[in-house]
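> When you get a sec, could you give me coordinates for this:
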Amino acid sequence: MLAVQKSIRTLSPFNNELKLKGFKVFPIEGDSGATRQYSRKDFYKICLSNGRSKIHYANRSYEVEGSILFFGNPHIPYAWETLSQSYTGYTCLFSEEFLRPSMQAESLLQSPLFKIEGTPIFQINEEQRLFLSRIFDKMIAEQAESYSYKDELIRNYIQLIVHEALKLEPSKNFDRQSNALARLTTVFLELLERQFPIEGVESPLVLKKPQDYAQALSVHVNYLNRAVKEVTQKSTSTHIKERILLEAKALLEHTNWNISELAYALGFSYPSYFNNYFKKELGLTPSAYRQSRV
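Coordinates of the predicted model:
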């Protein structure tokens, strides 16, 4: 029994607002502000950026410099490496539920911009960048207003950006073969990290084994294992195990979930399986670990 009641881990104000409204737009303020912490499991992303970067998207990699427009799908793993020290632009995050009231939402989300076989990156010129920047500025201004129909207006701005992108020629600056093992490892690690944090017992961990990740990435599990081992010197199973244990320790320390709830949230069929798993790796039962942190 815990001596002190601990509160369930809460989301940051940024995450709370994003979850509540289903939408958020913000400027990228230099390299340090290029990454925000949010749950990629739930949100589509449109990013207008200027700088040099390398983007791993599904089974492809893109190295780009200058102004680009990027479309991210929460169901497709991607990783973004910023290569230049100066990086500016805008990011727009939105849920499918936010866009759904629009009659065109389904067709837009099924466009090539958001599909795994499509091209999510568009190189744009200065005139296009300025035009799109003004749209992002309008969205930033509108989200702070009390106008009753501002959500509908913002949905219209998102659709305008999507339609502008559909008129552009997609970027072809990608390499399917070069350093394929490193690229696959990058998207595996990104997909692994995307499963966390566990925000509630009602949304348990789904991908738990190397086979689960291989299926999600559309590769054979042996190929995934070979890539991860060669690049990181750790097995796929070890990465998964270490990340689950890290999350288990965080939940034990920062929530008041009982052991059964915690076990189910982490994808274990029975609490006893979780107890044995945890004790084998750390030498303590989950309850004993929790008590040691009180």
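> Could you use CA atoms for every contact and neighbour count after this?
OK.
> So the residue nearest the centre of the chain: helix, strand or coil?
Among the residues of the chain, the one closest to the centroid is residue 40, at 2.7 Å (Cα atoms, centre = their mean). Here residue 40 is recorded as coil under DSSP: H, G, I helix; E, B strand; the rest coil.
> pretty sure it contacts residue 192?
No. Contact criterion Cα atoms under 8 Å: residue 40 and residue 192 do not qualify, at 11.5 Å.
> Where do the helices of this structure begin and end?
13-21, 96-99, 105-109, 126-143, 150-166, 180-194, 210-216, 221-232, 236-254, 259-265, 271-282, 286-292 (DSSP state H).
> between those, which gets nearest to residue 80?
When those are ranked by distance to residue 80, counting by Cα to Cα, first place goes to helix 180-194 at 9.5 Å.
> which residues does the spatially closest residue to residue 39 that is not a sequence neighbour contact?
With sequence-adjacent residues excluded and distances taken as Cα to Cα, 6 or more residues apart in numbering, residue 39 is closest to residue 194, at 7.1 Å. Applying Cα atoms under 8 Å, 6 or more residues apart in numbering, we find residue 194 in contact with 39, 40, 41.
> Same question for residue 88.
Counting by Cα under 8 Å, 6+ apart, residue 88 has contacts 27, 28, 29, 30, 31, 34, 49, 50, 51.
> Following up with a second sequence; could you model it the same way so I can compare the two?
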Amino acid sequence: MENSSIPRKALETFATDSYQIPLLDVQHYPVDSGYFVIQNRETYPVKDYISPHRRKFYKIFHMTSGTGILTVGLHRYEMGPHEIGFLHPDEIVSWQTTSAATGGHFCLIHPDFFGRDAEHVLQWLRQFPYFLPGKAVIQLQEDQSHIINSYFATMLREAQSDSEDSKQAIMLQLQLLLLESQRAGKNRVQTEVTEGYGHIYRFLSLLESAFQMQDRNAITRLKTATEFADELHVHPNYLNSLVKNHTGKTVRDHIQERLLHEAKSLLVHTDWGINEISDGLGFSGQAAFTSFFKKKENISPLAFRKTTLAART
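Take a look at the predicted model:
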């Protein structure tokens, strides 16, 4: 039975909707990323993007100049200088730059970065209250912003060094950063997302929920574009046009990209056989999976696994 609180829009309604955000690049984090990545936003500017699925990385970013719009789940923040954002791995997020340039830093932190010796730091990160969508941004005093910027600068310097104790130095700066942010503890005012973005968020959430493969016996059952539209109670053409206008890609493109990303992740991070991955992803057989993969990547799944793992050693 349809949920009457969510109207099923006709295609004609789509023509009257206005879209206030530019094209968002769909950002899939590389399956072979390092466990800790840090960059300066001035030399590594952040493009407008939407990250549609779990990333496995916690992300922290600090702004010293510029403005932008951060959306975490269905929470929207208009950000500016002297603010810091915390992004949980499980949240769908997007970013839109609204100024000519932005300054500051960002870092990506994989849970495996900590290891057994720093389990307490990982637990602090996991329990840190500002990784919640409704508390994702903290407004800092200018002096607090300068202090946090110095922590980021030190982490960047240590990440680029060859010192044997650079990881310990990074860990120390990270703890000081969390402590200073927690002391600041002042959230930015958030606003509601547009109805159109809400539909995109729910579509990506439904797509992500299909990929919860925890063991070899799990089987992915992918829905069609029409089935996704039915679950969202909108016209299929409306959903497809909405998604394409925001991301430049159709619903079918997103389904195939997510399928490909999951295949890559399983090839790199598990020891499952090609036939097991093929079955788990819902292909009719190993030949169909190999054909799909080669068409997208110009390389066989087995060759991709060997090449990627060799590059990591």
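> TM-score them against each other, please.
Overlay of the two chains. TM-score (TM-score structural alignment, normalised by the length of structure 1): 0.64; 246 aligned residues with a Cα RMSD of 4.7 Å.
> rewinding a little: now do the contacts for the residue nearest to the centre of structure 1.
Counted by Cα under 8 Å, 6+ apart, residue 40 of structure 1 has contacts 74, 194.
> Share the number of residues neighbouring residue 62 of structure 1, please.
19 (other Cα atoms under 10 Å).
> Structure 2: which residue goes with that one?
Using TM-score structural alignment, the equivalent of residue 62 of structure 1 in structure 2 is residue 77.
> Its match contacts residue 193, doesn't it?
No. Counting by Cα under 8 Å, residue 193 is not a contact partner of residue 77 of structure 2; they are 9.4 Å apart.
> Common neighbours of these two, please.
residue 71.
> residues contacting the equivalent of residue 171 of structure 2 over in structure 1?
Under the alignment (TM-score structural alignment), residue 171 of structure 2 pairs with residue 155 in structure 1. Contact analysis of residue 155 of structure 1 by Cα under 8 Å, 6+ apart lists 99, 102.
> mind checking how far residue 155 of structure 1 is from residue 272 of structure 1?
Here the criterion is Cα to Cα, to the nearest Å. By it, residue 155 of structure 1 lies 47 Å from residue 272 of structure 1.
> what residues does stretch 127-142 of structure 2 touch?
72-75, 77, 82-88, 91, 181, 184-188, 190.
> Mind checking which of those are buried?
Among these, those classed as buried by 16 or more other Cα atoms under 10 Å are 72-75, 77, 82-88, 91, 181, 185, 187-188, 190.
> In strands only, show me these.
Among those, DSSP state E puts 72, 75, 77, 83, 84, 85, 86, 87, 190 in strands.
> And the third one, how close does it get to residue 62 of structure 2?
Relative to residue 62 of structure 2, residue 77 of structure 2 is positioned 14 Å away (criterion: Cα to Cα).
> Kindly report the same for the fifth one.
Counting by Cα to Cα, the gap from residue 84 of structure 2 to residue 62 of structure 2 is 4 Å.
> again with the first one
Computed with Cα to Cα, the distance linking residue 72 of structure 2 and residue 62 of structure 2 is 16 Å.
> now do the last one
Distance, residue 190 of structure 2 to residue 62 of structure 2, using Cα to Cα: 17 Å.
> quick one: what's aligned to residue 190 of structure 2 in structure 1?
Going residue by residue (TM-score structural alignment), residue 190 of structure 2 aligns to residue 174.
> Would you enumerate the residues in contact with its match?
60, 61, 62, 63.
> make it 10 Å
Contacts for residue 174 of structure 1 (Cα atoms under 10 Å, 6 or more residues apart in numbering) come out as 54, 55, 56, 60, 61, 62, 63, 64.
> What of residue 214 of structure 1?
188, 207, 220, 221, 222, 223, 224, 225.
> So which of the residues you listed wins on neighbours?
In the contacts of residue 214 of structure 1, the most neighbours by other Cα under 10 Å go to residue 188, 26 neighbours.
> Thank you kindly, that will do.
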